[in-house]
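Peer 1: the sequence and its predicted three-dimensional model are supplied below.
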Amino acid sequence: MKKASTAKFPLQLGIIKPNSAGIDVGSMNMMVAYPGADGIQQVQEFDAYTDDLHALADHLQQVGVHYVAMEATGSYWLTVYDVLTTRGFEVTVANPTHYKNVDAQKTDVNDSQWLQQLHAHGLLRSSHIAEEQYRELRAYIHQRNIKQSQKSDTLNRIQKVLTEMNIKVQHIISDIEGVTGMMIIERISTGITDPAALLAGVKINQLKASKEDLERSLVGLYKPYQITLLKNHLADYHYYKSKMLEFEKEITDLLTRLVPPHAGSVAKKEKATKVRKNQYHYNIKEYLHKIVGVDLTEIDGLEENTVLTIISVTGLNMKKWPTAGHFTSWLNLAARPKISGGKVIGYQKRITNNTATQAFRMAAQTMFKNKGQLGQLYRRLSATKGSKKAIKAVARRLAVIFYNMVSKQTKYDPKMVVLDEEKIRERKLARLNREVAKLGGKVVFANN
């Protein structure tokens, strides 16, 4: 029998932040709970108009509140957060899934009181919120992605109209969105139906298809209303493409402001090489290198689009996560074991919509053809544990490298991901010995 611990603990939780308030944020009103002068919790309701937000800040300053806690509900918390932080309050935005009120006792008043009590005892964990400029960058990237999705949907509608006209050129040309494909579609939308006229000026020798196949693919049933539909879809396509470019310019302007003065300026110019579909026209890589201080695109799988997406979510202040383990746990890329009786009985399954997590996982998916160490790790894990676990493991490794490079300002070193071949060999031998031991034998290796 083990000896009982003699450590003494208070029966009540101590108050760590006595001057704290809890806010239940709604679309049109807010319930605010805070400690009164007599030590009794007070609850007051405020409207959600802008002048009411400033009145709320004034009131909290008058009653001596410094710490404020609220839950991240939709987008309503954003304006409250901005007003309170600019007024000097230390604001904690808590994830609603991280705390629970008493069952069947959920009201706006109770929620604000519960938030205030938890925050006063120091039991709330703040969600990660990037600095303002990175939130702006994230908004631009999100809107560009929306326009890209709308452009892709419109391109599908264009191909549907071509199919209804029994035109097969979209199956003959590998990329209908390329220069040749769009030139032919533009001519069809103007009413040209003759295959020879549609192919005039087209560099057929650069295509895999023959001239005869191209001409046959353009013999269709050209109906006036279908040409009208095609013309309108094409106008929508160019509109969304122009909007993508507009947001891209906004992103580039913001990146220009994010470049530190000591890093030097970056010339805003378009790429000299041909831009791949949906890629940025400007040299984002150079901006990222000067902003971050190291070239993160040297990491296998992390292209400039991926890095841009990740830093728009995380920012560059890695001190918010004490270690790489904390960073990967926040990304939901680290295993969370369930331990009972000193034994691991399973692992928690969590779902996250974190954009940075999705970016790391997408980068990990590209490793199946990679010839480097990360590619070897992916293929080995995929063969033994399945592709899902392989993607998560490689994504975690990428996140660790990202964290170390940004926090320590070190250049990418392939040795960071070198697999420990000796440990792998030992695990294989141990597994082989266990299998042979079940059969009553023993593995003996001959010395070379």
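Peer 2: Nice, thanks for sending it over.

Peer 1: rest of the way, CA atoms for contacts and neighbours
Peer 2: Fine.

Peer 1: quick one, what contacts Ile188?
Peer 2: Going by C-alpha atoms under 8 Å, 6 or more residues apart in numbering, Ile188 touches 198, 227.

Peer 1: now it: which helix or strand?
Peer 2: Counting by DSSP states H and E, the element that carries Ile188 is helix 179-189.

Peer 1: same check on Val394?
Peer 2: Short version, using DSSP H and E: Val394 is in helix 387-408.

Peer 1: one more structure, for comparison:
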Amino acid sequence: MKIVFPTCCGVDVHKTFVVATIITTPADSLQPHYQKKRFSTFNSDLNRFADWLLEHNCLDVCMESTGKYWIPVFNILDRRGIQAVIANPKWVKAVKGNKDDAKDSKWIGDLFRLGLVKSSFIPELDIRILRELTRYRYKLTSMKSSEKNRFQNAFTVCNVALDSVVSDMFGVSATAITDYLASDESFSPDHCVSLLKRSLKKKADLVLESIEGFSIAPEQKERIKIIREHHNFIESLITKVDACVNTMVEKYDSQIDLLCTIPGIERNSAITIISEIGVNMGQFTSSKRLCCWAGLAPGSNESAGKKKSVRISRAGVYLKPILVQVAHAAVKDKNNPYYALKYERIAKRRGKKRAIIAIARMILTAIYSMFSTGELWNPADLYKIDMPEHLKEQQLAKAIKQATRFLEKQGLSVT
């Protein structure tokens, strides 16, 4: 096989140490020369590792993406001008029963030397920082939802069925009633009715019926107050994260506005998408490669002439959910029915779940094209891409043939 990197290094990364193997292949020989060394993951030792690489004129390094442990190593090498390739563990996994740290680093280096390792997508530093913030916001939002569920369950176990009457347990009227029930005061139906606002006043009898016969112990009241305080605290944290994110994305306002022209995408969704894929599409060779990286492409799994499961991969843990959410909003957009029509056609043949994944992939393909060309979202252009001229002619001929056959069955002659 052709040697792509005559001088390279394979690194096996762990939490407290790394094992590196420099592989040098002389020009007049195919027999490589190996040099192994072990370093700790403290910054001083990682800088010594970079000095060792530069001393041997090794500017290409490959390591597997082991949790978060590869990031400190990558940061040091990137600052020192050394090209670091982060490989998916499934592409560099060694055979079980004949592996250790030194052998793993040698195996990674051998594969990389022959060009058999695919590089993972690593965005620039500011996008990586933005990604950390948006992912943290996602976690905080999940925690907020969990606290809402705990708050509602706390009243359910106390025989308060208020959630069956009101649409939102955190609305103005519902909040006033729950705060009143969780207080130490005695219950007064008249006071409870006075807390209702607007349309909920019409349901006063139903609200009292859902509360009647409740029993909340002092300890349960204290737990409800703690849950409420924690929920409010998480909301304040989300507000702080949003302020930090908005400061960071000021330089991406033009790209955000560009994404917001796509049906279903609003500002928060656009920021999340940019934090995951960046704005430079040159790092992806094509839209198909981007969709595969995002986990929106079917797999290829065939052996002995038999096709096995080709379901989408588990990639895109944060990107795929937001694209599916955008797809659901896009197919409900009445002002731009392009994706709604596509969804209906695919859902009839393949089902709703596959159809929504297909719409998410179409949206990601459109994002790739828009970031590459700078053009606004235009359904007319998408129709041209989806239906080339020769396919339009075939579809028209087929439609005419079917119409002619139908008229002849009705006893009419077609000239």
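Peer 2: Everything's here; your move. Owing to the predicted nature of the structure, the values given are computational and were not obtained by experimental measurement.

Peer 1: TM-score for these two?
Peer 2: Scored against TM-score structural alignment, normalised by the length of structure 2, the superposed chains reach a TM-score of 0.85; 395 aligned residues with a C-alpha RMSD of 3.1 Å.

Peer 1: Val68 of structure 1: neighbouring residues, count only.
Peer 2: Counted with other C-alpha atoms under 10 Å, the burial measure for Val68 of structure 1 works out to 27 neighbours.

Peer 1: okay, and it sits in which element?
Peer 2: Using DSSP H and E, Val68 of structure 1 sits in strand 67-71.

Peer 1: for that strand, grab the matching residue range in structure 2.
Peer 2: Using TM-score structural alignment, strand 67-71 of structure 1 corresponds to residues 60-64 of structure 2.

Peer 1: just checking, Gln283 of structure 2 touches Glu124?
Peer 2: No. Gln283 of structure 2 is beyond contact range of Glu124, at 10.7 Å (criterion: C-alpha atoms under 8 Å).

Peer 1: those two: which has the busier surroundings?
Peer 2: Set side by side, Gln283 of structure 2 and Glu124 show more neighbours around Gln283, with 15 against 10, by other C-alpha under 10 Å.

Peer 1: show me where the stretch 1-150 of structure 2 has helices.
Peer 2: Per DSSP state H, counting those that start in this stretch, the stretch 1-150 of structure 2 carries helices over the ranges 43-55, 70-79, 101-113, 125-156.

Peer 1: so the longest one matches what in structure 1?
Peer 2: Going back to what we said before, that points to helix 125-156 of structure 2. By TM-score structural alignment, helix 125-156 of structure 2 lines up with residues 132-163 in structure 1.

Peer 1: now do the third one
Peer 2: Helix 101-113 of structure 2 falls opposite residues 108-120 of structure 1 when the two are matched by TM-score structural alignment.

Peer 1: please compute how far the matching stretch lies from its chain's middle.
Peer 2: Averaged C-alpha coordinates place stretch 108-120 of structure 1 at 31 Å from its chain's average position (C-alpha atoms, centre = their mean, to the nearest Å).

Peer 1: same question for stretch 325-339 of structure 1.
Peer 2: Its chain's C-alpha centre lies 17 Å from the corresponding centre of stretch 325-339 of structure 1 when counted by C-alpha atoms, centre = their mean.

Peer 1: with stretch 241-260 of structure 1 instead?
Peer 2: With C-alpha atoms, centre = their mean, you get 18 Å for stretch 241-260 of structure 1.

Peer 1: what comes up buried for it?
Peer 2: The neighbour-count criterion (16 or more other C-alpha atoms under 10 Å) identifies 241, 243-245, 247-252, 254-256, 258-259 as the buried residues of stretch 241-260 of structure 1.

Peer 1: just the helices of the stretch 1-150 of structure 2: most buried one?
Peer 2: Ranked by mean neighbour count, the helices of the stretch 1-150 of structure 2 are led by helix 101-113 with a mean of 23 (mean count of other C-alpha atoms under 10 Å).

Peer 1: so how far is Thr323 of structure 1 from the residue nearest the centre of structure 1?
Peer 2: Nearest to the centroid of the C-alpha atoms of structure 1, with distances taken as C-alpha atoms, centre = their mean, sits Thr355, at 1.5 Å. Applying C-alpha to C-alpha, to the nearest Å, the value for Thr355 of structure 1 to Thr323 of structure 1 is 20 Å.

Peer 1: what residue of structure 2 matches up with Ser387 of structure 1?
Peer 2: If you follow Ser387 of structure 1 across to structure 2 using TM-score structural alignment, you land on Lys352.

Peer 1: the stretch 251-400 of structure 2: helices as residue ranges?
Peer 2: 253-259, 267-277, 287-293, 319-330, 338-350, 352-373, 379-386, 389-409.

Peer 1: can I get those in a markdown table with mean neighbour count and distance to Asn149 of structure 2?
Peer 2: Shown next, in a markdown table, are these (neighbours: other C-alpha atoms under 10 Å; distance: least, C-alpha to C-alpha, whole Å):
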| stretch | mean neighbour count | distance to Asn149 of structure 2 |
| --- | --- | --- |
| helix 253-259 | 18 | 33 |
| helix 267-277 | 20 | 24 |
| helix 287-293 | 18 | 34 |
| helix 319-330 | 20 | 21 |
| helix 338-350 | 16 | 32 |
| helix 352-373 | 20 | 26 |
| helix 379-386 | 11 | 40 |
| helix 389-409 | 12 | 51 |
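
Peer 1: looking at those, which is closest to Pro32 of structure 2?
Peer 2: Set against Pro32 of structure 2 and scored by C-alpha to C-alpha, the helices of the stretch 251-400 of structure 2 come closest in helix 287-293, at 33.1 Å.

Peer 1: what residues are up against the equivalent of Gln42 of structure 1 over in structure 2?
Peer 2: Under the alignment (TM-score structural alignment), Gln42 of structure 1 maps onto Gln35 of structure 2. By C-alpha under 8 Å, 6+ apart, the residues touching Gln35 of structure 2 are 21-23.

Peer 1: tell me which of those persist in structure 1.
Peer 2: Here is what carries over to structure 1 from the contacts of Gln35 of structure 2, by both residues aligned by TM-score structural alignment, their matches' C-alpha atoms under 8 Å: 21-23.

Peer 1: nearest to Tyr180 of structure 2, of the residues you listed?
Peer 2: So of the kept ones among the contacts of Gln35 of structure 2, ranked by how close each gets to Tyr180 of structure 2 (C-alpha to C-alpha), first place is Thr21, at 67.5 Å.
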